[in-house]
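> Kindly generate the corresponding structure for this input.
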Amino acid sequence: MKVKYLAIVLVVASSPAWAIYKCTVEGHTSFQEQPCADARTQKDVHVQYEAPKLGSAPDAPRVQDNVAALEKERMRHEAEYALRDKQAALTNFQRRCAQEVDAIAEGRNEVNSFRAQAEASAATARATSCNTQVQALQSQVDALQRKCDGMGCKAPL
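From the prediction side, this is the model:
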């Protein structure tokens, strides 16, 4: 049963599904899908069609080179944007940390020395936390910079 269906599919797929007729009427030649009105002027045209073989195209190496170059360019752009975004995140984080530490330090100007000590400790703890996170972000920026340099990135946008 399966062999019968396979045979039908192969017969249908192997022959073109259209016919082309060359018609000549009063010296004018035309090509059409329908038979000519006057069968005497009709000539059947058999189209020879051969499916292209995969991987045999003469332009395949050039196309593959173009694809590889485009992929390299895409990766370079991604690296540039990742570096730019990480540098912006680092700058914004440093700015926000500085503002937080300054806000805590401004609160120490009160007369109560116990509260001033607590706020000084909070400012020191926050500054330490900020520095740790800044170092982590900076190492990420450095890694992205090395990757970008290896790909020939342009200066961050």
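
> CA only for contacts and neighbour counts going forward, please
Will do.

> residue contacts, the residue sitting furthest away from the middle of the chain?
Distance from the C-alpha centroid of the chain peaks at Val111, with 59.9 Å (CA atoms, centre = their mean). Counting by CA atoms under 8 Å, 6 or more residues apart in numbering, Val111 touches no other residue.

> what about the helices in this protein?
2-14, 60-106, 113-151 (DSSP state H).

> and the shortest one, what does it pack onto?
Identification of packing neighbours for helix 2-14 by 3 or more CA pairs under 8 Å, 6 or more residues apart in numbering; DSSP states H and E yields no helix or strand.

> Tell me which residues of it come out buried.
Neighbour counts over helix 2-14 (16 or more other CA atoms under 10 Å) mark no residue as buried.

> Please apply the same query to stretch 147-157.
Lys147, Cys148, Met151, Cys153.

> What's the local residue count around Gly79?
No, residue 79 isn't Gly; it's Ala. Residues near Ala79, counting by other CA atoms under 10 Å, number 23.

> can you pull the contacts of the spatially closest residue to it that is not a sequence neighbour?
Leaving aside its sequence neighbours, Ala79 sits nearest to Cys148 (CA to CA, 6 or more residues apart in numbering; 5.6 Å). Cys148 sits next to Arg76, Ala79, Glu80, Leu83 when contact means CA under 8 Å, 6+ apart.

> And Ser30, by the same measure?
By CA under 8 Å, 6+ apart, the contact set of Ser30 is Lys22, Cys23, Thr24.

> wait, what's in contact with the residue lying closest to the first one once chain neighbours are set aside?
Okay, so that is Lys22. Using CA to CA, 6+ apart and skipping the chain neighbours, the partner closest in space to Lys22 is Phe31 (4.6 Å). By CA under 8 Å, 6+ apart, Phe31 lies in contact with Ile20, Tyr21, Lys22, Cys23.

> Before we compare anything, build this one as well:
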Amino acid sequence: MKLLATLPFVVAMASASAQVYKCPDAAGKLQFQQTPCAGANGSKVEVRPASGNAPAPTQSTSGGSASTGTAEKKSFTDTLTEERMQRERWVKLNDAKLDADRIRSSCEQEQRTIQARQASSKNNLAGATRDQAIAAEMQAAATTCQNRVTGADRIVDRLQGECDRLGCRAPGT
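Okay, here's the model as predicted:
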């Protein structure tokens, strides 16, 4: 298991021209090194750059061996990283949608609470004054809620655009 954990680091650290050998040590564990193994019990590891991480070509001649315009095959690590990022974007988007729904529900509950206080006013001058104060409070609360909902909706729209552009994937898929 440790071998699998260290192998990507060894491969990532090796340049395209470096030689890497895997050799068993005295305890039978595999070791990676830049020099050939002592004895004939080791083997050479082919080191290739991961997709997207290839060093920039240093040759100025046009007859280089690098092929342009061809899609490089993604490494397993790159594929896993991309899938993880897609799941994280999906989770962020759904969290933002839930937050927006919570804000809307909270605002609706606040408006209902204020309206209930207004309904208990008596039909007299004091009640009319109280009704005006409650109406002003309702308007202020509605404006505040509208601003909070608009902000939450902007976040959802931004994350939805990111998901549409880069892809999202639900966890477990």
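
> how much space between the aligned partner of Arg112 of the second structure in the first structure and Ala69 of the first structure?
Superposed on the first structure with TM-score structural alignment, Arg112 of the second structure falls opposite Asp102. Remark: distance between Asp102 of the first structure and Ala69 of the first structure (CA to CA, to the nearest Å) = 49 Å.

> for Ile8 of the first structure, same thing?
Per CA to CA, Ile8 of the first structure is found 44 Å from Ala69 of the first structure.

> Kindly report the same for Ser14 of the first structure.
Counting by CA to CA - Ser14 of the first structure and Ala69 of the first structure are separated by 38 Å.

> for Ser129 of the first structure, same thing?
As judged by CA to CA, Ser129 of the first structure and Ala69 of the first structure stand 43 Å apart.

> Check Val63 of the first structure too.
To Ala69 of the first structure, Val63 of the first structure is 10 Å away according to CA to CA.

> before we move on, the earlier item: max pairwise distance over the buried residues of stretch 147-157 of the first structure: which two?
Lys147 and Cys153 (8.8 Å; CA to CA).

> Map Leu166 of the second structure across to the first structure for me.
Correspondence of Leu166 of the second structure to the first structure, assessed by TM-score structural alignment: Met151.

> Quick check: its match touching His77?
No: Met151 of the first structure is not in contact with His77 according to CA atoms under 8 Å; the separation is 9.4 Å.

> anything in contact with each of Lys147 and Cys153 of the first structure?
Both Lys147 of the first structure and Cys153 are contacted by Ala79, under the criterion CA under 8 Å, 6+ apart.

> Just give me the neighbour total for the aligned partner of Ala136 of the second structure in the first structure.
Under the alignment defined by TM-score structural alignment, Ala136 of the second structure is paired with Ser121 of the first structure. As a burial measure, Ser121 of the first structure scores 14 neighbours (other CA under 10 Å).

> So Ser121 of the first structure versus Gln64 of the first structure, what's the distance?
61 Å.

> And for Arg76 of the first structure?
For Arg76 of the first structure relative to Gln64 of the first structure (CA to CA), the value is 18 Å.

> cool, and Gln32 of the first structure?
Distance from Gln32 of the first structure to Gln64 of the first structure, by CA to CA: 39 Å.

> re earlier: dump the buried residues of stretch 147-157 of the first structure to TSV, plus distance to Ser139 of the first structure.
TSV is the format used below for these (distance: CA to CA, whole Å):
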residue	distance to Ser139 of the first structure
Lys147	12
Cys148	14
Met151	19
Cys153	18
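
> Mind picking the one among the residues you listed that's closest to Asp44 of the first structure?
Distances from Asp44 of the first structure to these, taken as CA to CA, are shortest for Met151 (59.1 Å).

> For burial, what's the neighbour tally of the closest residue to that closest one other than its chain neighbours?
Excluding the flanking residues, the one nearest Met151 of the first structure by CA to CA, 6+ apart is Arg76, at 5.9 Å. Look at Arg76 of the first structure: counted by other CA under 10 Å, it has 20 neighbours.

> again with Ala127 of the first structure
17.

> if I pick the spatially closest residue to it that is not a sequence neighbour, what's in contact with it?
Spatially, and ignoring its direct neighbours in sequence, Ala127 of the first structure is nearest to Val101 (6.4 Å; CA to CA, 6+ apart). Taking CA under 8 Å, 6+ apart, we find Val101 of the first structure in contact with Ala123, Thr124, Arg126, Ala127.

> Understood, closing this out.
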